[in-house]
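Q: pasting the structure only:
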């Protein structure tokens, strides 16, 4: 029993370590919502500069690898493009109620870091827990899937929303896939689809905290804060899948196979 308790404790600590960038960002959002004494710089701009400074700190102390920092940059660009569209006057899916200097259109630039935090977490947790997979589909198929997912985030405002078809396609593509992760010595496993759901649920909780801290608001929160609908889980699930596949493009996907009763691995190098 003690061994399992120790392993669970170490699992939690390493998960927290993997979330270091996202945790820092969320912490800054919460603190500045209740106490922000600076008059010379907008709160949103302070969050933006704080995120950059923390990234420099992580790289300087080697708490983050250069490859993981690339993930941050890529996610920032991909997310900012989507944010510009989603917050445009014609769409108005959500809004940022406070003033800012560093921004494009209706989007303060710190917002890209919120999505980058998800990519950073996936890249770090992949390395920390030495991920391996069974029955992982080809990278080409996964890239095609997430391209459709990303496009649907835009097109569903004009044509039919394909998210449920995309979720069904995801289930069909990954229903046999297990993820193996090492906490101490032995690899544990779970269905990859379940792992993604747990991460999406965690992001949904963080989203509720962020909207409560007035980072962004949905139209139904403009007069009074209320909990974000559970229906948003589907969006976070798909966005998290997009993040996962992008990370897989710069990582070796270790495929676990059974040979003579003993596990072995082969690597699919980044495309």
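A: Yep, that arrived. The structure displayed is predicted, hence computed values, not measured ones. Numbering: from 1, shown residues only.
Q: can we go C-alpha only for contacts and neighbour counts from here?
A: OK.
Q: which residues touch the residue nearest to the spatial centre of the chain?
A: Nearest to the mean C-alpha position of the chain, by C-alpha atoms, centre = their mean, lies residue 118 at 2.1 Å. For residue 118, the contact set (C-alpha atoms under 8 Å, 6 or more residues apart in numbering) comprises 22, 240, 243.
Q: In strands, which of these appear?
A: Judged by DSSP state E, strands contain none of the contacts of residue 118.
Q: With distance to residue 77 and neighbour count added, can I get these in TSV?
A: Shown next, in TSV, are the contacts of residue 118 (distance: C-alpha to C-alpha, whole Å; neighbours: other C-alpha atoms under 10 Å):
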residue	distance to residue 77	neighbour count
22	17	23
240	16	22
243	13	23
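Q: just those residues now: which is nearest residue 254?
A: residue 243 (18.0 Å; C-alpha to C-alpha).
Q: Pretty sure residue 117 is one of the things that closest one touches, is it not?
A: No. With contacts defined as C-alpha atoms under 8 Å, residue 243 does not count as touching residue 117, sitting 10.0 Å away.
Q: coming back round to it: the residue nearest to the centre of the chain: which element?
A: Using DSSP states H and E, residue 118 sits within helix 111-128.
Q: want to compare, so here's the second one:
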């Protein structure tokens, strides 16, 4: 029994690691460009070129499908729009120069959000995930939209993140993730998965800021730990990614079923 559990854990870890190829590529690129400079090419531009190359190689090698690339592009645009607004509001900054900066935001920054979508798409496919108790398009889309716009509106009206967090647990209280490792099937409450992924992204954010991907106002003089309150922000952002990915999977499954009929 113990040997079987170890084998299952190793298979689970393998699929998790393979699903993190793009996020790991981002951190590797940040680490590499923090110690190696290319003459006459700003760091932000080097990062963008490398990440575009990684995405191309992942697609050509079959690690990512065309549908997954489309989802990643959507998240890149969603993330870039949020970055433009947040930098404009002074929430954080990109102090280095670059040719591919738009209103103070390097274009590679959207990949930080797209990496979450890449992970979600990869792990969904690799673990043959499914869900029960999905609340449906309207409730999930309205909640996802409210969460996204709260990132913008909390600068000039009250922050509703804790109300939205409570609403998440209510709306998704019956939603269970079903995932498969080899022949075994496992289940987990979706809300718990949100918390776990949000924590790991916060950990990754600390690594990214340490490597100079961006800087919060209190990190300009010296690096310091990112506020624990950011976990709630990533928790809510993960929800948006899951809602979009899950809804697209449901639509695709519905089209496949209708074709079979």
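A: Yep, it's here. Given the structure is predicted, the values throughout are model-derived calculations rather than measurements.
Q: Which residue in the second structure aligns with residue 40 of the first structure?
A: Aligned by TM-score structural alignment, residue 40 of the first structure pairs with residue 40 of the second structure.
Q: for residue 114 of the first structure, that is, sorry about that
A: Looks like residue 114 of the first structure aligns to residue 112 there (TM-score structural alignment).
Q: Residue 174 of the first structure too?
A: So, by TM-score structural alignment, residue 174 of the first structure is matched to residue 172.
Q: quick one: its match and residue 134 of the second structure, what's the gap?
A: Counting by C-alpha to C-alpha, to the nearest Å, the separation of residue 172 of the second structure from residue 134 of the second structure is 7 Å.
Q: Show me which of those two is the more surrounded one.
A: residue 134 (21 against 17; other C-alpha atoms under 10 Å).
Q: What lies in contact with stretch 152-170 of the second structure?
A: By C-alpha under 8 Å, 6+ apart, stretch 152-170 of the second structure touches 82, 85-86, 143, 146-147, 150, 191, 232-233, 236.
Q: what's the first-to-last distance across it?
A: End-to-end distance for stretch 152-170 of the second structure: 23 Å, by C-alpha to C-alpha.
Q: Flag every buried residue along it.
A: 161, 164-165, 168 (16 or more other C-alpha atoms under 10 Å).
Q: again, but for stretch 78-88 of the first structure
A: 79-80, 82-87.
Q: so what corresponds to residue 187 of the second structure in the first structure?
A: Residue 187 of the second structure maps onto residue 189 in the first structure when the alignment is built from TM-score structural alignment.
Q: Spell out the secondary structure type for its match.
A: strand (DSSP: H, G, I helix; E, B strand; the rest coil).
Q: Test my guess that it contacts residue 179.
A: Yes. Counting by C-alpha under 8 Å, residue 179 is a contact partner of residue 189 of the first structure at 5.5 Å.
Q: one step back: between the contacts of stretch 152-170 of the second structure, which sits nearest residue 214 of the second structure?
A: residue 86 (11.8 Å).
Q: Could you pull up the residues touching the closest one?
A: So residue 86 of the second structure contacts 92, 152 (C-alpha under 8 Å, 6+ apart).
Q: so it sits in a strand?
A: No. Under three-state DSSP, residue 86 of the second structure sits outside any strand and is assigned helix.
Q: gap between it and residue 94 of the second structure?
A: 11 Å.
Q: mind listing the strands in the second structure by residue range?
A: 101-102, 105-106, 130-132, 176-181, 184-189.
Q: what about the nearest residue to residue 113 of the second structure once chain neighbours are set aside, distance to residue 205 of the second structure?
A: Closest residue to residue 113 of the second structure apart from its sequence neighbours, by C-alpha to C-alpha, 6 or more residues apart in numbering: residue 79 at 5.4 Å. The spacing between residue 79 of the second structure and residue 205 of the second structure, counted by C-alpha to C-alpha, is 14 Å.
Q: again with residue 154 of the second structure
A: Residue 154 of the second structure is 21 Å from residue 205 of the second structure, by C-alpha to C-alpha.
Q: All good on my end, thank you.
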